[in-house]
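Undergrad: structural data only, the sequence is not supplied:
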């Protein structure tokens, strides 16, 4: 017989099933019963943070990689998976002009896939606001949290000595954001450390 326990780690509270004998090996799948929610995040934000963290674990990366990625998503989107409606009137700095009709159409392709909200920041898509026009990939990849997380880690692992770097400056190297010094990622980093620390204690389940 199993009983439901409420466990608290840092700011994370989740439900897990444990055997009455304390073995912690419930009947059925832990992945099906875990229902973690970070106290100051919505269920949607928590789900996305879990996906980012799980992808890092599946790739054999350590917690610092997940902390950098979660801090980045917190700063870029608040852990919300954004599609893009192609209506941006901003001028892209690297090309010195607004988006072309073709670039807008490419951004709008993200609307055809599951997403949390709709934005219009240039052609930025997904949890990390990655952009097709700067080489991040196609909208059908950028709008999928698992795929977008993988792309983030691909870029992270190409940075020599990234694990010994200042986390928010490493995030800046990955993202090339207007922040330049990584300041926006520094502001979200402490919170990301708490979130990842709690999620890292969960059973490793396939990323959503």
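TA: Nice, thanks for sending it over. Just so we're clear, the structure is a prediction, and the values are computed from it rather than from any experiment.
Undergrad: drop to CA atoms for contacts and neighbour counts, all remaining ones
TA: Will do.
Undergrad: packing partners for the host helix or strand of residue 13?
TA: Assigned by DSSP states H and E, residue 13 falls within strand 12-19. Strand 12-19 is packed against strand 2-9, helix 30-33, strand 37-38, helix 183-199, with contacts defined by 3 or more C-alpha pairs under 8 Å, 6 or more residues apart in numbering; DSSP states H and E.
Undergrad: any idea how far that strand is from the chain center?
TA: On the basis of C-alpha atoms, centre = their mean, to the nearest Å, strand 12-19 is displaced by 23 Å from the centre of the chain it belongs to.
Undergrad: ok, structure two:
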């Protein structure tokens, strides 16, 4: 006579699955609370969001999430390309390359003597280790070599990137093209339907307007800063009641789409650099971003000259980027 199996072990499987599901939900809930609780005061992060970017449908919304470090490096890469007057396609190629080579981190190590955002090698003529570890320099020399490639804007991204990088895995760049296109849209010509916003609390320590101005000049070039006012007193930021100083960049009058693109790039660059430079809020045109407020998103203020909750002018004119630094 055969031995009868105890059916109880079978009944435990649904129980174990239920327990596992509850644990998973708890973990997801924990990280959600960390991120969204206390008005966005959890772990800082940045998100590029674009509608209809690249080959996506006109109403398709895409997003790409980054750490503040990654966002700051992406902003620098975009800024250098835009300051050189290069098209969005060049910025997308550069961003996709850096996403693959370093995950947008300024690495001090790599294969053999590779370094930095693009894993460039001093032994291959890319510059000294100190130069390559400077994101502005490394982005600049990448673009310099990219534009030497005839018809690079019409080439598949993998081909254009490979001609610059000479990578052992050229097809790896392709998987980053969509994300790089979304990030590019936040800075480039599609910027009116795309934004970069960063979460986190308002700055708890003062920033330095002179450092903000110097960083702007390094990323975009002195010629791009047509007229700058720095150190002018602002008001008080609504979230933390922190006193502010203002760095205001007035764009060239009648600069057309290129100057508008530059203004959007500067505004989003300031958001990405906010944590490092103590930036409390940014205003461009009729939209504004405030650290630790409004779900960390850009918000329309209803027209130039609108005021925030403290009664301070919060919007800039169409030809001005206003950066408010905690003090």
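TA: Nice, I can see it. The model shown is predicted, which means the values in this text are computed figures rather than measured ones.
Undergrad: returning to that earlier point: tabulate the helices and strands packed on strand 12-19 of the first structure (TSV), appending distance to residue 142 of the first structure and mean neighbour count.
TA: Formatted as TSV, those follow (distance: least, C-alpha to C-alpha, whole Å; neighbours: other C-alpha atoms under 10 Å):
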stretch	distance to residue 142 of the first structure	mean neighbour count
strand 2-9	31	12
helix 30-33	25	14
strand 37-38	24	24
helix 183-199	20	21
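Undergrad: the ones you listed into CSV, with extra columns for distance to residue 63 of the first structure?
TA: Output for those, formatted as CSV (distance: least, C-alpha to C-alpha, whole Å):
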stretch, distance to residue 63 of the first structure
strand 2-9, 16
helix 30-33, 20
strand 37-38, 17
helix 183-199, 7
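Undergrad: who wins for proximity to residue 83 of the first structure among those?
TA: With C-alpha to C-alpha, the closest approach to residue 83 of the first structure among those belongs to helix 183-199: 21.5 Å.
Undergrad: show me the strands in the stretch 101-250 of the second structure, by range?
TA: 194-198, 227-236, 243-250 (DSSP state E, counting those that start in this stretch).
Undergrad: what would these look like in CSV with distance to residue 138 of the second structure?
TA: Listed next are the strands of the stretch 101-250 of the second structure as CSV, based on distance: least, C-alpha to C-alpha, whole Å:
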stretch, distance to residue 138 of the second structure
strand 194-198, 22
strand 227-236, 26
strand 243-250, 25
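Undergrad: winner for burial among those?
TA: strand 194-198 (a mean of 27; mean count of other C-alpha atoms under 10 Å).
Undergrad: quick one: that one to helix 177-187, angle?
TA: Put simply, strand 194-198 of the second structure runs at 90 degrees to helix 177-187, going by axes from the mean of the first three to the mean of the last three C-alpha atoms, to 10 degrees.
Undergrad: where in the first structure does strand 194-198 of the second structure fall?
TA: On the basis of TM-score structural alignment, strand 194-198 of the second structure is assigned to no residues in the first structure.
Undergrad: by contact count, what packs against that strand?
TA: strand 46-51, helix 177-187, helix 256-272.
Undergrad: what would these look like in JSON lines with distance to residue 95 of the second structure?
TA: Below are these laid out as JSON lines (distance: least, C-alpha to C-alpha, whole Å):
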{"stretch": "strand 46-51", "distance to residue 95 of the second structure": "13"}
{"stretch": "helix 177-187", "distance to residue 95 of the second structure": "5"}
{"stretch": "helix 256-272", "distance to residue 95 of the second structure": "14"}
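Undergrad: and the helices and strands packed on strand 12-19 of the first structure: which comes nearest residue 79 of the first structure?
TA: helix 183-199 (10.6 Å).
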